[in-house]
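Next come a sequence and a model predicted from it.
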Amino acid sequence: MQGFPYAPPGLKIGLLGGSFDPPHEGHVLITRRALRRFGLDAVWWLVSPGNPLKADPPAALERRMAAANALVRHPRVLVTDVETRLGTRFTAETVARLRLIYPGVNFVWLMGADNLAGFHRWDRWQTIMDTVPVGVLSRPGEQLRAALSPAARLYAQARLPARAGRQLPVAKAPAWCLMTGPMVERSSTEIRATGAWLR
């Protein structure tokens, strides 16, 4: 489709969705780790129009896209406004549409462990788990809470061990894997609180 990234069948692509308000080095770290630990060909940053779980609207999409492009400089990382182009609001919709547009592409939904802890509050979260493999990357202080989350407990049998992480992109959903490693003690919320990123 015109205006959409090119991705031939067989590629292994990680999808890192979020408001990126603002993007920061933590996003870059988990992206690089996902490329390596899950054996991905590319990671797409899906800069969302807004987060349905947050009351306050984010900064302008153009500003967040520009900041993300300035921050992440990697040949296999693409910053995209594909959700705006698709007109989707929820992850389940986005994943379903991308799988239709890109048949044969092995998508992996990427998230921080903090997101897994609250994943059960997402719209149609079980549909996401049943549709696409999920790669979870550790964030400060969230590993235990994530491992004990409702999503982790319900899908305990679908969890791959970390040593099998490179099998995740071709695993049949439901399948998920939690990776631990170096972490950045920073978040978009904290950056906004300092006044360094004004809306």
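Good, I have the coordinates. Being a predicted model, the structure only gives us computed values, none of them experimental.

from here on, contacts and neighbour counts on C-alpha atoms
Fine.

List the buried residues in stretch 33-47.
Using 16 or more other CA atoms under 10 Å as the test for burial, stretch 33-47 gives 33-35, 37-40, 42-47.

Nearest residue to the middle of the protein?
The centre of the chain sits closest to Leu16, judged by CA atoms, centre = their mean, with a distance of 2.4 Å.

Tell me who's in contact with that residue.
Residues in contact with Leu16 (CA atoms under 8 Å, 6 or more residues apart in numbering) are Thr31, Val43, Trp44, Trp45, Leu46, Trp109, Leu110, Met111.

putting a second one here so we can go through both:
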Amino acid sequence: MADSNAITGLRLPRGARVGLLGGSFDPAHEGHVHITREALKRFGLDRVVWLVSPGNPLKPRGPAPLEDRLAEARALVDDPRVTISDAEARLGTRYTSQTLARLCGRHSEVRFVWLMGADNLRQLHRWDNWRAIMDRVPVGVLARPGDRMSAQTSVAARVYARARLPQAASHLLPLMAAPAWCFLNVPMMAVSSTEIRAGGGGGAKR
């Protein structure tokens, strides 16, 4: 375990229920905090790790420097249950499927749940080795503005329809064997990293 802590930079207790929220966080904002709090409560998680990505392969424009984004995120979050992490940079991974494989290998006693907004479920089939994500850990999906219906009829939702957990049983998700996923309708906060960079607000996308 000591080697795992050193390599990933994460100290995760054995048996902990840990949500993983990945993204560029360029910049981190209250929308990220909002869905993190909802995930902790509704999925029965012990903690959530923000995996601040060195770069998003699906985005043509590179993000701000990693150290700046990490510092901004840490300044924003005041909750001991939330960890701001550069694990992807430490592990040398750029794709979620790779990151999960490494983290699950290094922290095999932890119950990980991958967290994503409904907008990402809608396009999940475009992600590298996306089925490996669904098959490795339970996935918690949180509704965002404009993506509720399209996400629930997406390629991933259709392929894994039988693995869907009812919203009323969301607290059981960390205990489920993959594939398992749960779609939550949560109170929405219209904040967008894209529009913050442009000087506006709205649209809760990471």
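Cool, the structure landed. Nothing here was measured: the structure is a model prediction, and the numbers come from that model.

Now compute the TM-score of the two chains, please.
The TM-score (TM-score structural alignment, normalised by the length of structure 1) is 0.96; 196 aligned residues with a CA RMSD of 1.2 Å.

Let's verify the aligned partner of the residue nearest to the centre of structure 1 in structure 2: helix, strand, or coil?
Using TM-score structural alignment, the partner of Leu16 of structure 1 in structure 2 is Leu21. Following DSSP: H, G, I helix; E, B strand; the rest coil, Leu21 of structure 2 is assigned to strand.

so who does the counterpart of Leu184 of structure 2 in structure 1 touch?
Mapped onto structure 1 by TM-score structural alignment, Leu184 of structure 2 lines up with Met179. By CA under 8 Å, 6+ apart, the contact set of Met179 of structure 1 is Arg37, Gly135, Val136, Leu137, Ser138, Ala162, Gly165.

Now for the aligned partner of the fifth one in structure 2, how many residues are close by?
Across the two structures, Ser138 of structure 1 finds its equivalent in Ala143 of structure 2, going by TM-score structural alignment. Residues near Ala143 of structure 2, counting by other CA atoms under 10 Å, number 25.

give me every residue that touches Ala143 of structure 2.
With contact set as CA under 8 Å, 6+ apart, Ala143 of structure 2 has these partners: Gly117, Ala118, Asp119, Phe183, Leu184, Asn185, Val186, Met188.

Now secondary structure and distance to Arg94 of structure 2 too, for these, in JSON lines please.
JSON lines is the format used below for those (DSSP: H, G, I helix; E, B strand; the rest coil; distance: CA to CA, whole Å):
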{"residue": "Gly117", "secondary structure": "strand", "distance to Arg94 of structure 2": "19"}
{"residue": "Ala118", "secondary structure": "helix", "distance to Arg94 of structure 2": "21"}
{"residue": "Asp119", "secondary structure": "helix", "distance to Arg94 of structure 2": "20"}
{"residue": "Phe183", "secondary structure": "strand", "distance to Arg94 of structure 2": "25"}
{"residue": "Leu184", "secondary structure": "strand", "distance to Arg94 of structure 2": "27"}
{"residue": "Asn185", "secondary structure": "coil", "distance to Arg94 of structure 2": "29"}
{"residue": "Val186", "secondary structure": "coil", "distance to Arg94 of structure 2": "29"}
{"residue": "Met188", "secondary structure": "coil", "distance to Arg94 of structure 2": "29"}
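
Are any of these buried, and if so which?
Buried by 16+ other CA under 10 Å: Gly117, Ala118, Asp119, Phe183, Leu184, out of the contacts of Ala143 of structure 2.

quick check, nearest of these to Pro65 of structure 2?
Using CA to CA, Gly117 is the member of the buried ones among the contacts of Ala143 of structure 2 that lies nearest Pro65 of structure 2, at 23.6 Å.

Excluding residues flanking it in the chain, which one is nearest that closest one?
Among residues not flanking Gly117 of structure 2 along the chain, Leu142 sits closest, at 4.8 Å (CA to CA, 6 or more residues apart in numbering).

give the contact list for the one you found.
Leu142 of structure 2 is in contact with Ile35, Ala39, Leu115, Met116, Gly117, Ala118, Phe183, Leu184, Asn185, Val186, counting by CA under 8 Å, 6+ apart.

check contacts around the aligned partner of the fifth one in structure 1.
In structure 1, Gly117 of structure 2 lines up with Gly112, judged by TM-score structural alignment. Contact analysis of Gly112 of structure 1 by CA under 8 Å, 6+ apart lists Ile30, Val136, Leu137, Ser138, Arg139.

Which of these are still contacts in structure 2?
Mapping the contacts of Gly112 of structure 1 onto structure 2 (both residues aligned by TM-score structural alignment, their matches' CA atoms under 8 Å) leaves Val136, Leu137, Ser138, Arg139 still in contact.

and the residues you listed as a markdown table, adding secondary structure?
Below are the kept ones among the contacts of Gly112 of structure 1 laid out as a markdown table (three-state DSSP):
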| residue | secondary structure |
| --- | --- |
| Val136 | strand |
| Leu137 | strand |
| Ser138 | coil |
| Arg139 | coil |
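
out of those, who's nearest Arg89 of structure 1?
Val136 (21.5 Å).

From Arg63 of structure 1, how far off is the closest one?
Remark: distance between Val136 of structure 1 and Arg63 of structure 1 (CA to CA, to the nearest Å) = 27 Å.

Please identify which of those two sits among more neighbours.
Each of Val136 of structure 1 and Arg63 has its neighbours counted (other CA under 10 Å); Val136 has more, 24 against 13.
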